[in-house]
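# Whatever this is, show me its structure:
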Amino acid sequence: MKRSSLALLLSLLFTPLFSEDGFTPIFNGKDLTGWDGKPGCWEVRNGEIWCTGFSDAKNWLIWREDEPEDFVLKMEFRWKKGNSGVQVRSEDLGEWMIYGYQVEVASQEKMGLWHHSLLDKESPKREARHLMALAGEEVTIDESGKKTLKQIADAEEIKAHFKETEWNTMEIIADGDTLTQKINGVVFSVVTDYDDELSRRRGFIALQDHGKGCNVAFRNIQLKKN
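From the prediction side, this is the model:
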């Protein structure tokens, strides 16, 4: 193969898909420019961000370019082992630790979860926020932290739309006080958070490595701010 042809092929392989109207790629498909992670824990392979699984402790890969408020975040992800997640509207605690809203990325039985990462274990609101919403649930948290739950779909039927070890699509919609997660085009769960103390309207986007051999990949990460 001629060198020019090889160069063209490689450029196509490592270039993200064209972004949809109004969306901007926030991962360039080549390296971790704009992202900040614990050394040795994250790497780019074939246009994909991979958690290496080398860390025994939790850490996050943080997108540093902005702290968006209202937005739609889209990506593809592939779970193979362990526990991961996608953070939005979150606070940087330093040392690649992130506090705030997380969409779970794990085995099928755990998909659909919204929870509040790194909330103080002694917090009286931990019970309500550790499992903010599960698959098939629409949850409203009032100003005092009280949770009201509405079942909008059967949990097992919803979770069946997630394909373990295969590539899946994720869409996170942040609109005012409401956060919605979709997997493969299906609404998995919804949270509306009015909590006076703990709700957040803006913050960092990040990817989680839960440690202990986590093996997960992300690609075609795109953002549209509203």
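# alpha carbons only for contacts and neighbour counts from here, please
OK.
# Show me which residues of stretch 165-172 are buried.
Buried residues in stretch 165-172, counted by 16 or more other C-alpha atoms under 10 Å: 165, 167-172.
# what does it rub up against?
Here stretch 165-172 makes contact (C-alpha atoms under 8 Å, 6 or more residues apart in numbering) with 72-80, 162, 179-185.
# try it again with 10 Å
By C-alpha atoms under 10 Å, 6 or more residues apart in numbering, the residues outside stretch 165-172 that reach it are 71-81, 86-88, 103, 105-108, 161-162, 179-187, 190, 215-223.
# Show me just the buried residues among those.
71-81, 86-88, 103, 105-108, 161-162, 179-183, 187, 190, 215-223.
# Show me where the chain has its helices.
For the chain, the helices defined by DSSP state H occupy 3-13, 126-130, 155-159.
# now these as CSV including mean neighbour count and distance to Ile49?
Below are those laid out as CSV (neighbours: other C-alpha atoms under 10 Å; distance: least, C-alpha to C-alpha, whole Å):
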stretch, mean neighbour count, distance to Ile49
helix 3-13, 11, 14
helix 126-130, 17, 27
helix 155-159, 17, 24
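# Reformat those as JSON lines; add distance to Glu95.
Shown next, in JSON lines, are these (distance: least, C-alpha to C-alpha, whole Å):
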{"stretch": "helix 3-13", "distance to Glu95": "33"}
{"stretch": "helix 126-130", "distance to Glu95": "22"}
{"stretch": "helix 155-159", "distance to Glu95": "33"}
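# For Cys51, which of these is the nearest?
Cys51 lies closest to helix 3-13 among the helices of the chain, at 19.9 Å (C-alpha to C-alpha).
# Contacts for the closest one, please.
Against helix 3-13 from outside (C-alpha under 10 Å, 6+ apart): 1, 29-30, 46-47.
# what's the most distant pair in these?
Farthest pair in those, by C-alpha to C-alpha: Met1 and Gly29, 23.9 Å.
# Show me which of the two is the more surrounded one.
Between Met1 and Gly29, counted using other C-alpha atoms under 10 Å, the more crowded position is Gly29 (23 against 6).
# Next one: that one relative to Ile205, how far apart?
As judged by C-alpha to C-alpha, to the nearest Å, Gly29 and Ile205 stand 17 Å apart.
# and what of Val105?
15 Å.
# which one is the most centrally placed residue in the chain nearest to, not counting chain neighbours?
Most central in the chain under C-alpha atoms, centre = their mean is Val86, positioned 1.6 Å from the mean C-alpha point. Distance criterion C-alpha to C-alpha, 6 or more residues apart in numbering; nearest residue to Val86, sequence neighbours excluded, is Leu207 at 4.8 Å.
# Would you do the same for the sequence below? I want to compare the two.
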Amino acid sequence: MSSPAFFRRPRLLAGLLATAVVCSFSLTAQAIEPVGFKPIFNGKDLSGWEGDVSYWSVKDGVIIGQSTEENPCTKNTFLQWTDGKLDDFELKLEFRLSGTEQANSGIQFRSQVEPDGHVVGYQADMDRSGKWLGGLYDERGRGSLAVRGQSTVVNGPKDMEKTSKGDGDKLAEKINLDGWNEYHIIARGNQLTLKINGETMCTVTDEDEANRDLDGVLALQLHSGPPMTIEFRNIQLRRLPLEGRKKVVFVAGSKSHGYFSHEHNAGCLLLAEKLSQTDLAVQTAVYLNGWPTDVTAFDNADTVVCYCDGGGRHFLNPHLQEFDHVMARGTGLVCIHYAVETVPGKEGDHFLKWLGGYFEPNWSVNPHWTADFKSLPKHPITRGVKPFSINDEWYYHMRFVDGMEGVTPILSAMPPRETLNRKDGPHSNNPHVREAVLVRKEEQHVGWAYERDNNGRAFGFTGGHWHVNWQHDDFRKVVLNAIAWTAHAEVPKNGLQSPTPTEEEMKSNQDYPQPNNWKFAPPKTEVKQTATEKPAAQLVAKKKSLNLSTAAR
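The predicted model follows:
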């Protein structure tokens, strides 16, 4: 079961994401059509939700938050949706609030969780008195942003331009205080709209960059006070395409090989953080430990990054049809290291369609060696990247699409003979790879770009066994550039610049404890003498002569 994590910039910088670097997006990118509403409450139990079960329960398809004389609520308590987080979205749910006029509740969205567990930020308000119902409140923040019937432009915590959008009392007549009502929340960038029973209650344009939030958690509130009951049912979420920034979804596999190798969680978290530290206008979401339980995880993704165990254990294998719909929308795909491997058959055929190539057992091999990338093609992914050499478990002799149609090699090197010293086996050696390397002397492609017929883009990268290699600036930049390229963002002339991770950053979020005798050793940083760049067009022209993917299977 996957757990989500989001990397956020400080509020000031997060606010800038909605408007900064809009010109960086590729004009050839296809607009992503919004996917429909999906239920995020199963109607049976609190799977995917977390809160104090002394107050929260499920009965007859309804989430119930309840305080009583015997079990009073002395401070606000929250039920948080834990399968994912929110950025741009529409949420629809039905609610019913019972109790005295002091009964109060709300729906927290794009909110943050403080150390004491209090959920703070935007709240779609509700109360039995009807005073706050339909208004937008900033919990533990700027207070009331708009009441029912108002339209507000928020310039700062005490600078709000409020105008009438309707008669609050007449809007209240549309609400059944004693029965079920539908709340509809729309958050698109800094534009927020609250509706109840189809009627717009208030709108807010949040220009307060230092205090607004463009992403965060969803939670339901049970307010402190006299006994009350709040009920929710039919909770549905629809993610919206982001405007002015790209959405990158990382999916990290579960723990694997050992300390500082195949560190899928730590690797994804580090790459997401470094991506957010570049000048790219980007929103990142990281789902940890396997396939997301969030049914909306990919619905507004511009690209998906997979870093996980592969072969028969690849988390995409049981979800081919589901993920094929994601790829059919033109969403990008990046597969790192073991994530490029699956099994032949329908799985391999899907990888060829999505990624342009994959590690095929008994065809590809997985030795450890120092790849020497003496020259690089002229391509957005290589912008700002210098030729380099580095030791890794560089898989090679990939199974590519026939004729390498749509494939552009990005990282290519000649493996040394020693990489084929092992006996024949599914991953170690085979006659096909010996013929290619030892007889035909063909450079092997360990990083490649792929352009699909539907304008979708992909990148396969066979490095990433050693976690420490992410500290190498060119190694890391190739992957960050590729993520941006697959998301149809324009890669800057000098590539995406990110600060070199510190030793402490590299050691954070590891799946295994640090061994007692382990010492940190940085990756090799030797840069080979710069050679003349090979235009991508020349590489494409040579593809047929390489004859890597058309041999008989």
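# What's the match for the residue nearest to Val86 of the first structure in the second structure?
For Leu207 of the first structure, the aligned position in the second structure is Leu220, judged by TM-score structural alignment.
# any idea how far that match is from Thr193 of the second structure?
Applying C-alpha to C-alpha to Leu220 of the second structure and Thr193 of the second structure gives a distance of 18 Å.
# cool, and Pro409 of the second structure?
Applying C-alpha to C-alpha to Pro409 of the second structure and Thr193 of the second structure gives a distance of 47 Å.
# One more: Ser3 of the second structure?
The span separating Ser3 of the second structure from Thr193 of the second structure equals 29 Å under the rule C-alpha to C-alpha.
# again with Val248 of the second structure
Distance from Val248 of the second structure to Thr193 of the second structure, by C-alpha to C-alpha: 25 Å.
# The aligned partner of Ile98 of the first structure in the second structure: what's its closest spatial neighbour, skipping adjacent residues?
In the second structure, the residue matched to Ile98 of the first structure (TM-score structural alignment) is Val119. Counting by C-alpha to C-alpha, 6+ apart, Val113 is the residue found nearest to Val119 of the second structure once chain neighbours are left out, at 4.5 Å.
# Assess the claim that the one you found and Gln80 are in contact.
Yes - using C-alpha atoms under 10 Å, Val113 of the second structure and Gln80 qualify as a contacting pair, with a distance of 9.4 Å.
# Need the overlap of contacts for these two.
119, 217, 219.
# okay, and the helix or strand containing Val251 of the second structure goes to which residues in the first structure?
According to DSSP states H and E, Val251 of the second structure maps onto strand 246-252. Counting by TM-score structural alignment, strand 246-252 of the second structure falls onto no part of the first structure.
# So Val113 and Gln80 of the second structure - more neighbours on which side?
Counting neighbours by other C-alpha under 10 Å for Val113 of the second structure and for Gln80 shows that Gln80 has the greater number, 24 against 14.
# Please say which position in the first structure the more buried one maps to.
That one, Gln80 of the second structure, aligns with Ile62 by TM-score structural alignment.
# Quick check, its match in contact with Ile98.
Yes - between Ile62 of the first structure and Ile98 there is a contact under C-alpha under 10 Å: 8.2 Å.
# quick one: common contacting residues for these two?
Common neighbours of Ile62 of the first structure and Ile98 (C-alpha under 10 Å, 6+ apart) are 87, 90, 92, 204-208.
# Name the nearest residue to the residue mapped onto Met170 of the first structure from the second structure, ignoring sequence neighbours.
Matched across to the second structure, Met170 of the first structure falls on Tyr183, judged by TM-score structural alignment. Of all residues not flanking Tyr183 of the second structure in the chain, Ile196 sits nearest, at 4.7 Å (C-alpha to C-alpha, 6+ apart).
# show me what contacts whichever residue in the first structure pairs up with that neighbour?
If you follow Ile196 of the second structure across to the first structure using TM-score structural alignment, you land on Ile183. Neighbour list for Ile183 of the first structure: 74-77, 111-112, 158-159, 161-163, 168-172, 189 [criterion: C-alpha under 10 Å, 6+ apart].
# again, 7 Å this time
For Ile183 of the first structure, the contact set (C-alpha atoms under 7 Å, 6 or more residues apart in numbering) comprises 162, 168-171.
# Including distance to Leu198 of the first structure, could the residues you listed go into TSV?
As requested, those are exported to TSV (distance: C-alpha to C-alpha, whole Å):
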residue	distance to Leu198 of the first structure
Phe162	30
Asn168	30
Thr169	28
Met170	25
Glu171	23
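# Can you give me the distance of the spatially closest residue to Leu93 of the first structure that is not a sequence neighbour to Leu113 of the first structure?
Excluding the flanking residues, the one nearest Leu93 of the first structure by C-alpha to C-alpha, 6+ apart is Tyr99, at 6.8 Å. Look at Tyr99 of the first structure and Leu113 of the first structure: by C-alpha to C-alpha, they are 16 Å apart.
# If you count surrounding residues, which of these two has more?
Comparing Tyr99 of the first structure with Leu113 by other C-alpha under 10 Å, the one with more neighbours is Leu113, at 24 against 19.
# Aligned counterpart of that one in the second structure, please.
Match for Leu113 of the first structure (TM-score structural alignment): Gly135.
# Excluding covalently adjacent residues, which one is nearest to its match?
Val147 (4.1 Å).
# How many residues are close by the counterpart of that neighbour in the first structure?
Correspondence of Val147 of the second structure to the first structure, assessed by TM-score structural alignment: Leu134. Taking other C-alpha under 10 Å as the neighbour definition, Leu134 of the first structure ends up with a count of 23.
# next one: Glu273 of the second structure
18.
# how close does it sit to Ala458 of the second structure?
For Glu273 of the second structure, the distance to Ala458 of the second structure - C-alpha to C-alpha - is 21 Å.
# what do you get for Leu46 of the second structure?
For Leu46 of the second structure relative to Ala458 of the second structure (C-alpha to C-alpha), the value is 37 Å.
# likewise Tyr358 of the second structure?
12 Å.
# likewise Val147 of the second structure?
46 Å.
# what does Asp349 of the second structure give?
In terms of C-alpha to C-alpha, Asp349 of the second structure sits 15 Å off from Ala458 of the second structure.
# before we move on, what about Cys73 of the second structure?
51 Å.
# Same question for Leu133 of the second structure.
47 Å.
# Which one of these two is surrounded by more residues?
Applying other C-alpha under 10 Å to Leu133 of the second structure and Ala458 shows that Ala458 carries more neighbours, namely 29 against 23.
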